[in-house]
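In: can't give you the sequence, but here's the structure:
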């Protein structure tokens, strides 16, 4: 299936509505085939996927697959790393099992390697298999978030954050600290 890379601004209102329908369907409750089945896809999660670039499978007005790469700053060992953070990787349930998720992640990898120092994403254990096949590795070091009240540890996220280092060595003895946002921090 043909993939298109488009920035959020070029999706337009109809494209944004179509994207939200896909994500609600793909992450909806009761779909046992989805990597994040039963986890809610709320307004904060949708907001996290906006403002960067979208890899779409199918036409923007009726996508059947999606992954977003948005820019975030992740602190590591005193350096604020330009990070391509991957959001809202989803395939319509009717199109799963044919390699579309892998095709989306191949294009995501190209985008991250070409424009960022680090790639990062949060994943369920089930979805992690897809990411591992594309070079992403689970981060086993400490995690934190830069909040309005300072840096706080986020130990509950341990094991769910995956990274794709591009041009930066990562020391697992040192924390990765993400920037602040509403909803899920990682």
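Out: That came through, no problem. Given the structure is predicted, the values throughout are model-derived calculations rather than measurements. Residues are numbered from 1 along each chain as shown.

In: use CA for all of it now, contacts and neighbours both
Out: OK.

In: and the residue of the chain most remote from its centre, how far from residue 180?
Out: Centroid-distance maximum for the chain: residue 149 at 25.5 Å, with Cα atoms, centre = their mean. With distances taken as Cα to Cα, to the nearest Å, residue 149 is found 10 Å from residue 180.

In: try residue 121
Out: Separation of residue 121 from residue 180 (Cα to Cα): 15 Å.

In: what about the two, which has more around it?
Out: residue 121 (23 against 17; other Cα atoms under 10 Å).

In: go through stretch 165-179 and flag the buried ones.
Out: 165-166, 170, 175-179 (16 or more other Cα atoms under 10 Å).

In: before we move on, what about stretch 3-18?
Out: For stretch 3-18, the neighbour count (16+ other Cα under 10 Å) marks 3-5, 7-8, 11, 15-16, 18 as buried.

In: all strands in this protein, in order from the N-terminus.
Out: Using DSSP state E, the strands of the chain run over 3-7, 53-57, 65-76, 79-91, 118-122, 137-138, 143-147, 150-153, 161-165, 176-178.

In: list the helices and strands the third one packs on?
Out: The elements that strand 65-76 packs onto, with contact taken as 3 or more Cα pairs under 8 Å, 6 or more residues apart in numbering; DSSP states H and E, are strand 53-57, strand 79-91, helix 100-115, strand 176-178.

In: same deal with the shortest one?
Out: Helices and strands touching strand 137-138, by 3+ Cα pairs under 8 Å, 6+ apart, are strand 161-165.

In: report all helices and strands that the strand it packs on contacts.
Out: For strand 161-165, the elements it packs on are strand 118-122, strand 137-138, judged by 3+ Cα pairs under 8 Å, 6+ apart.

In: which other residues reach the shortest one?
Out: Contact partners of strand 137-138, identified using Cα atoms under 8 Å, 6 or more residues apart in numbering, comprise 131, 159-164.

In: the longest one too?
Out: When contacts are taken as Cα under 8 Å, 6+ apart, the neighbours of strand 118-122 outside the stretch itself are 81-87, 112-113, 160-168, 186.

In: adding another structure so you can compare the two:
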């Protein structure tokens, strides 16, 4: 068996067969719970894939989103579609994917954000991601709409100087841009 290798590529550089493979992989990894909107959210940024001779072992992508905080719009890196093949979990493959995505977030964006399931949270907290301590909202068709169901499962990384004021007194709401399907 060949050693797993990490490869990063922007969506625009992935051929249709590679995109189809990633899509099928994510649908399988999320046990059919990966919607067409989820797939759309995964596209348009940088993909990190770990492969070996047996095929795709792990995937994640980081895409650009806009978040408003304390009256300022910020360009952030939003992590999407992180999954590891079921028979290869707990081998550090998710960490390899996240390291590649975090490099992009650190080098290109004000900070990083993601929405984590209870099962996936340990990967992120172990890498220094923290639950956003304030409110989560979206700029919807009728203005800003609070998303209390996303509070406690939205994680951020690299925000110390970017959005959290040193005195801690400013509003602690992140207002994400609208998108179809699950907003976060």
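Out: Arrived safely, thanks for sending. These numbers were taken from a predicted model, which means no experiment stands behind them.

In: TM-score of the superposition?
Out: Remark: TM-score between the superposed chains equals 0.90 [TM-score structural alignment, normalised by the length of structure 2]; 175 aligned residues with a Cα RMSD of 1.6 Å.

In: and for stretch 80-91 of structure 1, what span of structure 2 is it aligned with?
Out: Taken onto structure 2 by TM-score structural alignment, stretch 80-91 of structure 1 occupies residues 73-84 there.

In: that stretch: average distance to aligned residues in structure 1?
Out: Compared with structure 1 after the fit, stretch 73-84 of structure 2 shows a mean deviation of 0.4 Å (mean Cα distance after the TM-score superposition for structure 1).

In: now, the most widely separated pair of the buried residues of stretch 165-179 of structure 1?
Out: Maximum pairwise distance among the buried residues of stretch 165-179 of structure 1 (Cα to Cα): 19.3 Å, between 166 and 179.

In: residue 20 of structure 1 matches what in structure 2?
Out: Under the alignment by TM-score structural alignment, residue 20 of structure 1 pairs with residue 23 in structure 2.

In: how many neighbours does the residue lying closest to that match once chain neighbours are set aside have?
Out: Computed as Cα to Cα, 6 or more residues apart in numbering, the closest residue to residue 23 of structure 2 that is not its neighbour in sequence is residue 39, at 6.8 Å. Counted by other Cα under 10 Å, the residues lying close to residue 39 of structure 2 total 16.

In: which position in structure 1 pairs with residue 39 of structure 2?
Out: With the correspondence set by TM-score structural alignment, residue 39 of structure 2 lines up against residue 46 in structure 1.

In: can you tell me what residue 156 of structure 1 aligns to in structure 2?
Out: With TM-score structural alignment as the criterion, residue 156 of structure 1 pairs with residue 149.

In: just to revisit the earlier point, closest one to residue 26 of structure 1 out of the buried residues of stretch 3-18 of structure 1, please.
Out: Nearest member of the buried residues of stretch 3-18 of structure 1 to residue 26 of structure 1, counting by Cα to Cα, is residue 18, at 12.3 Å.

In: how much space between the nearest residue to residue 41 of structure 2 once chain neighbours are set aside and residue 164 of structure 2?
Out: Leaving out its chain neighbours, the residue that sits closest to residue 41 of structure 2 by Cα to Cα, 6+ apart is residue 80, at 7.0 Å. Noted for residue 80 of structure 2: a distance of 23 Å to residue 164 of structure 2, by Cα to Cα.

In: middle-most residue in structure 2, spatially?
Out: So for structure 2, Cα atoms, centre = their mean, it's residue 79, sitting 1.4 Å from the centre.

In: so it makes contact with residue 63?
Out: Yes: counting by Cα atoms under 8 Å, residue 79 of structure 2 does reach residue 63; the two are 6.5 Å apart.

In: and the residue nearest to residue 6 of structure 2 when sequence neighbours are not counted, what does it touch?
Out: Using Cα to Cα, 6+ apart and skipping the chain neighbours, the partner closest in space to residue 6 of structure 2 is residue 50 (4.4 Å). Listed by Cα under 8 Å, 6+ apart, the contact set of residue 50 of structure 2 reads 4-7, 56-59, 93, 96-97.

In: what's the match for residue 139 of structure 2 in structure 1?
Out: The alignment partner of residue 139 of structure 2 in structure 1, by TM-score structural alignment, is residue 146.

In: pretty sure that match sits against residue 177.
Out: Yes: applying Cα under 8 Å as the test, residue 146 of structure 1 and residue 177 come out as touching, 6.4 Å apart.

In: how close does the residue nearest to residue 135 of structure 2 when sequence neighbours are not counted get to residue 36 of structure 2?
Out: Closest residue to residue 135 of structure 2 apart from its sequence neighbours, by Cα to Cα, 6+ apart: residue 173 at 4.4 Å. Residue 173 of structure 2 is 28 Å from residue 36 of structure 2, where distance means Cα to Cα.

In: next one: residue 164 of structure 2
Out: 34 Å.

In: try residue 47 of structure 2
Out: Distance, residue 47 of structure 2 to residue 36 of structure 2, by Cα to Cα: 17 Å.
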